[in-house]
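Participant: Build me a model from this:
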Amino acid sequence: MKLKSVLRNLLLSRWYERIPILYAWYEHSIMKEVLKNPIPQHIAIIQDGNRRFAKMIGESTEKGHKYGADATERVLNWCEELGVKQLTLYSFSTENFNRPEGEKKAIFDLMKAKFKETRENPRTHKSRLRVRYMGDIEMLPEDVKKEVLLTDEVTSEYDNMFLNVAIAYGGRQELVDGAKKMARDIQSDVIEPADVNEDMVDDYLYLDKTPKSKVDLIIRTGGDERTSNFLPWQSSGNECGIYICAPFWPEFRKIDFLRAIRTYQIREKEHKIKQAVKVVKLKRHNGGFSKDELKNDLSEALKITLKEAEAIMKNPLVMKEIVKASS
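Facilitator: Sure, this is the predicted structure:
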C-alpha cells in the first residue's frame, strides 16, 4: 500500500517533465493524440501571472511583462503548427489602466515594439497573418494607438490566420458599445428592429468582420478560476470550453497548451455522444430508422462528417440505444 502511495505521488509531481528527453517524449505523445481529433478553431487566452512570475524569480514587474511577450510568440507558433484559425489574447483590460504609471508605460512601450515587430516581420506576410485589435483604443496613448492601427491596416487583406489582440478591452463595455451602434442604425433606418438576431449582434461587436467571433476554448494561466470580463458574448451559447492551468503566463509550455486542447477534445466528444443518444431516442420514438438514415441524421445534427458519425454510432452508449430501437 505504501509503495502505491509513493508511485502515485511521483506521478502527481510530474517529475518526468523536468527531464528533457522524457519531456520531449511526453510532448510528442500528447501531440499525436491531439492531432487525431478536431482542433479548436478559435482559442482565447487570459494571459495571467506576469507580475507573480517576476516576483517569484526576483525580477522586476517590467521584466515579467517582457517574458510574457515571449510566451505570446511561442503560442502563436503552436497555433500555426496545429492549424488554429484564430487566437485572441487578453493583453490589456480596461481595469489595467488603474495600474501604476511606471508599469503602464513599460507595457505600452512593449506593445508598440511588438506591434511594429510583427508588422515588419517577413513571416507575418508569408503566413498571411491578420493582426486585429479589439477594444476601445481611444483610451490608449496616441503613439500606441498609431502602432495598433498601422499594423491592423498593413495586414488587413490577410485571411490565413487571425491574431486578435484585446487591448483596452472590457467585455461588458463591448456589449454596451455594440448596443449603441445598433441603436443608431435602427434610428437611422439602416436596420429594422424585427431583423435583429444573434448574427447581427455579432456584427456590431469589436470584431465585426469575418470570420465570426465564436470562441471554442478559453485558456487562463496563473490558476485563478474566473473569466475576468473576457468575451462574454463570444463564449456564451456555443458550448465554449474553459481550461484553467497553474503555470504563470511566462512559463506556459507547449504541453500545457496541448493539454488544454486535449481537454477540449474530450469534452466535445462527450457532448457529441450525449447529443447522438438523444437523436437515436427521438428517432426510435418516431417510428424507427435504418443505420444509413441515422448516420446521415447524426452528421447533419452534430455538424460532423459521415465518417465521424459512423464512429460515434459505435460508441457503447449510442450502440445501446440503437440495439433498443432494433429489438
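
Participant: drop to CA atoms for contacts and neighbour counts, all remaining ones
Facilitator: Fine.

Participant: List the contacts of the closest residue in space to Thr61 that isn't next to it in sequence.
Facilitator: Leaving out its chain neighbours, the residue that sits closest to Thr61 by CA to CA, 6 or more residues apart in numbering is Arg51, at 5.2 Å. Residues near Arg51 by CA atoms under 8 Å, 6 or more residues apart in numbering: Thr61, Gly64, His65.

Participant: Next step: the residues you listed restricted to strands.
Facilitator: Here DSSP state E is the test, and the contacts of Arg51 give no hits in strands at all.

Participant: To compare with the earlier structure, here is another sequence to fold:
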Amino acid sequence: MEKDGINKPARVLWRLGYFLRELIVSTLSVGPIPTHVAFIMDGNRRYGKQQHLNQGGGHVAGYLALKLMVLYCRELGIKYVTAYAFSIDNFKRSPEEVRCIMDLMVEKIEQELSQVDNTFSRMGVRVHFSGKLELLSQPAMDAVKRLMAATAGNSKALLTICFAYTSTDEIVHAVQETCRRKLAPDQIEGKGNYVVKVEDIEKHLYMAVAPEPDIIIRTSGGHRLSNFMLWQSSNTCLITFSQLWPAMSCWHLVWAVLKFQRNYYYLEKKKKQM
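Facilitator: I've put the predicted structure just below:
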C-alpha cells in the first residue's frame, strides 16, 4: 500500500537509512565539523548516457542528488553548501543542450515553488545563485529570482548555486566593482583612497556570501578545480571521487568529512601561518 506515492518497503528503508545517519552524525560530531562544503558536480551527461536516459535526464538526476546532498549536510550540521552547476564555458555547448538545461532549471524551480512547503524551506535552507546571471535566459532569471525570494527568510543553512560562473570572471568582477566604488564621487571610500586591498576584492566577490570552503569535492574522477573558487581554496581540503555526480551518496560525504577531520589541525596550522 502506498502513502504519498511511497510504498511501505521504501518508507522502511528510508527510516532505516535515517537511523543509520543519526548514528553516524553522533559519531562524527566528536570531531570538528566543516562549516562549508563545496561540490563540483561533474558527470551528469555521462550518467544520463550510461543509464540510457532521455536528453536532460542526467541533469534531472543530478538535481535530485543535490537535494539529497543538502539534506545530508543539514543533518551533519554543515551551514554552507555550494554547488558548481554551470560554468560560463558551458555556454559553448550546443544551443539545444544549453536551452534544455535552462528549461530544466525553470521546470524544477517552478515545481519547488508550486509546493505549499517546498523542500528547501522545509529544511530551513536559503538558496542563493552566484555568477554572471545576466547570461541566463529571461525565464530562467525570473525563476531564479523567485526561488531566492521565496527562501530569503530561511536561516538554518545557505545553498549557493554557482551558475554562469568561473572564478576568473568572479575575480575580474570584484576588481572592477572595487575600482568603480573607489572612483565614484559619492562614495566615502572614493575620497582620495584609491589603494585596492585584498579585503576590498573579497568584499565584492560573488562568493562573499559564504566563508572559505573547508572541503571541495569533485566527482567523476577529475583532479581539477575547473576554474572554481580559486581565490577561496588556498587552505581547502580537496577530495575527488570516481563516481559520477548523480551516483553520490551519504557515504561519500561521510568519507570526505572523516578525511577533513584527519587533516583539520594541519589545515588550521597553515591558515595561521598565512
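
Participant: Provide the TM-score value for the superposition.
Facilitator: Between these two chains, after superposing, the TM-score reads 0.82 (TM-score structural alignment, normalised by the length of structure 2); 251 aligned residues with a CA RMSD of 2.6 Å.

Participant: hmm, back to that, distance of the residue nearest to Thr61 of structure 1 from Val75 of structure 1?
Facilitator: 19 Å (CA to CA, to the nearest Å).

Participant: How about Met56 of structure 1?
Facilitator: For Met56 of structure 1, the distance to Val75 of structure 1 (CA to CA) stands at 22 Å.

Participant: Asn296 of structure 1 now?
Facilitator: Counting by CA to CA, the gap from Asn296 of structure 1 to Val75 of structure 1 is 37 Å.

Participant: now Thr155 of structure 1
Facilitator: On the measure of CA to CA, Thr155 of structure 1 and Val75 of structure 1 end up 19 Å apart.

Participant: what's around the counterpart of Glu251 of structure 1 in structure 2, how many residues?
Facilitator: Correspondence of Glu251 of structure 1 to structure 2, assessed by TM-score structural alignment: Ala247. Residue neighbour count, defined by other CA atoms under 10 Å, stands at 16 for Ala247 of structure 2.

Participant: list the buried ones in the host helix or strand of Phe19 of structure 2?
Facilitator: Assigned by DSSP states H and E, Phe19 of structure 2 belongs to helix 8-28. Across helix 8-28 of structure 2, burial judged by 16 or more other CA atoms under 10 Å covers Arg21, Val25, Leu28.

Participant: Make a markdown table out of those and add distance to Asn263 of structure 2.
Facilitator: Output for those, formatted as a markdown table (distance: CA to CA, whole Å):
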| residue | distance to Asn263 of structure 2 |
| --- | --- |
| Arg21 | 23 |
| Val25 | 19 |
| Leu28 | 14 |
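
Participant: Going along the chain, name the helices of structure 1.
Facilitator: 2-12, 20-34, 50-56, 61-82, 101-120, 122-126, 142-154, 171-187, 198-203, 254-285, 291-302, 306-313, 316-326 (DSSP state H).

Participant: As TSV, those helices with distance to Ser235 of structure 1 would be great.
Facilitator: Putting the helices of structure 1 into TSV (distance: least, CA to CA, whole Å) gives the following:
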stretch	distance to Ser235 of structure 1
helix 2-12	31
helix 20-34	22
helix 50-56	24
helix 61-82	19
helix 101-120	26
helix 122-126	27
helix 142-154	24
helix 171-187	11
helix 198-203	12
helix 254-285	14
helix 291-302	19
helix 306-313	25
helix 316-326	28
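
Participant: which stretch among those comes nearest Tyr133 of structure 1?
Facilitator: Checking the helices of structure 1 against Tyr133 of structure 1 by CA to CA gives helix 142-154 as the closest, at 7.1 Å.

Participant: which residues of structure 2 does that closest one align to?
Facilitator: Going by TM-score structural alignment: helix 142-154 of structure 1 matches residues 138-150.
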